[in-house]
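J.: Mind looking at a prediction? Sequence and model below.
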Amino acid sequence: NTGDILLIGKNKKSMQQAFREVKKMNGGIVIVEDEQIICSVQLPIGGVLSNKPVEDLIEEELVLKRELAARGFKHGDAIYTLLFLQATHLPYVRITQKGIFDVMKKQVLFPALMR
């Protein structure tokens, strides 16, 4: 909702690669593992919408869900998960520009950049 790019990961190099790919696509979702792009969903309209036929987009989302599940993601809808992770009007832990933020305690648990 903020237009920010959300990077989630452990490997800084892979996160940088995902960032570059998202910028190149003008928005979207990218999974990078071992410096390889595993899958991507291009969302060039405002970084959140696609201009592809819905049938093509459905196929891309199925690939995204399959690849996330293969990596341990157990929730149903990755796109809504990404949206809600940033929603500070909801309680509990959220991701903000400042870092991992506990909404109930109004405190940063982990800063955005940890060295």
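T.: Structure received. This one's a predicted model, so the numbers in the text were calculated from it and none came from an experiment.
J.: drop to CA atoms for contacts and neighbour counts, all remaining ones
T.: OK.
J.: Strands of the protein, start to end?
T.: For the chain, applying DSSP state E gives strands covering 28-33, 36-42, 93-96, 99-102, 107-111.
J.: Including distance to I79 and mean neighbour count, could these go into JSON lines?
T.: Listed next are these as JSON lines, based on distance: least, C-alpha to C-alpha, whole Å; neighbours: other C-alpha atoms under 10 Å:
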{"stretch": "strand 28-33", "distance to I79": "9", "mean neighbour count": "21"}
{"stretch": "strand 36-42", "distance to I79": "10", "mean neighbour count": "17"}
{"stretch": "strand 93-96", "distance to I79": "15", "mean neighbour count": "20"}
{"stretch": "strand 99-102", "distance to I79": "19", "mean neighbour count": "18"}
{"stretch": "strand 107-111", "distance to I79": "23", "mean neighbour count": "14"}
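J.: this is the comparison structure:
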Amino acid sequence: MSAAAVEELHSASCEAMVAGDVAGLDSILADEFTLTHMTGYVQSKAEWLDAIETGQMQYHRMETVEATLGTDVTVPEMTARTFTDATIWGSRATWRLTLRSWFERRGDEWVVARTVASTW
């Protein structure tokens, strides 16, 4: 997987989150995708997409300020530092998040397999 492809998937996921584009996210996330929140809570793809669709989680702006790629070519990985302006379960803030994502091949395409969020 090329660096450009990893960056493109990261950008597409951020854009879809801000747009509330659940179908777009669904198409670029693995079926077994999980999002580990900065609290440690592990959320399934279905639960996360439902939270976005119902407005429990609204992403207003995401700015990637730094992104680095992992060196393991068998399991592509990216670590991105972001400023994420979001309303999560009723609380709005701009979080300084580190989003570490792993990618996997699905047929001829690549998808996001898992993301772990922490603060920086």
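T.: Sure, I can see it. Keep in mind it's a predicted model, so treat the numbers as computed, not measured.
J.: List the TM-score for the superposed pair.
T.: Superposed pair, TM-score by TM-score structural alignment, normalised by the length of the first structure: 0.23. Supporting alignment: 43 aligned residues with a C-alpha RMSD of 5.0 Å.
J.: need the strands of the first structure in JSON lines with distance to E67 of the first structure, can you?
T.: Shown next, in JSON lines, are those (distance: least, C-alpha to C-alpha, whole Å):
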{"stretch": "strand 28-33", "distance to E67 of the first structure": "8"}
{"stretch": "strand 36-42", "distance to E67 of the first structure": "8"}
{"stretch": "strand 93-96", "distance to E67 of the first structure": "22"}
{"stretch": "strand 99-102", "distance to E67 of the first structure": "25"}
{"stretch": "strand 107-111", "distance to E67 of the first structure": "27"}
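J.: closest to E21 of the first structure out of those strands?
T.: Evaluated with C-alpha to C-alpha, the strands of the first structure place strand 28-33 nearest to E21 of the first structure, the distance being 7.2 Å.
J.: Show me what that closest one is packed against.
T.: helix 12-25, strand 36-42 (3 or more C-alpha pairs under 8 Å, 6 or more residues apart in numbering; DSSP states H and E).
J.: Please list the outside residues in contact with the shortest one.
T.: Think strand 36-42 of the first structure. When contacts are defined by C-alpha atoms under 8 Å, 6 or more residues apart in numbering, strand 36-42 of the first structure is touched by residues 18, 22, 25-32, 50, 57, 60-61, 63-64, 67.
J.: Longest helix of the second structure, counting residues only.
T.: Identified as the longest helix of the second structure according to DSSP state H is helix 3-19.
J.: What residues of that helix count as buried?
T.: Across helix 3-19 of the second structure, burial judged by 16 or more other C-alpha atoms under 10 Å covers 6-7, 9-10, 13-18.
J.: helices and strands around that helix, which ones?
T.: Contacts defined by 3+ C-alpha pairs under 8 Å, 6+ apart place helix 3-19 of the second structure against helix 22-28, strand 57-69.
J.: about what we covered before: of all the strands of the first structure, which one is nearest A78 of the first structure?
T.: Closest among the strands of the first structure, using C-alpha to C-alpha: strand 28-33, at 9.8 Å.
J.: any idea which of the buried residues of helix 3-19 of the second structure is closest to S101 of the second structure?
T.: Checking those against S101 of the second structure with C-alpha to C-alpha, the nearest one is H10 at 8.4 Å.
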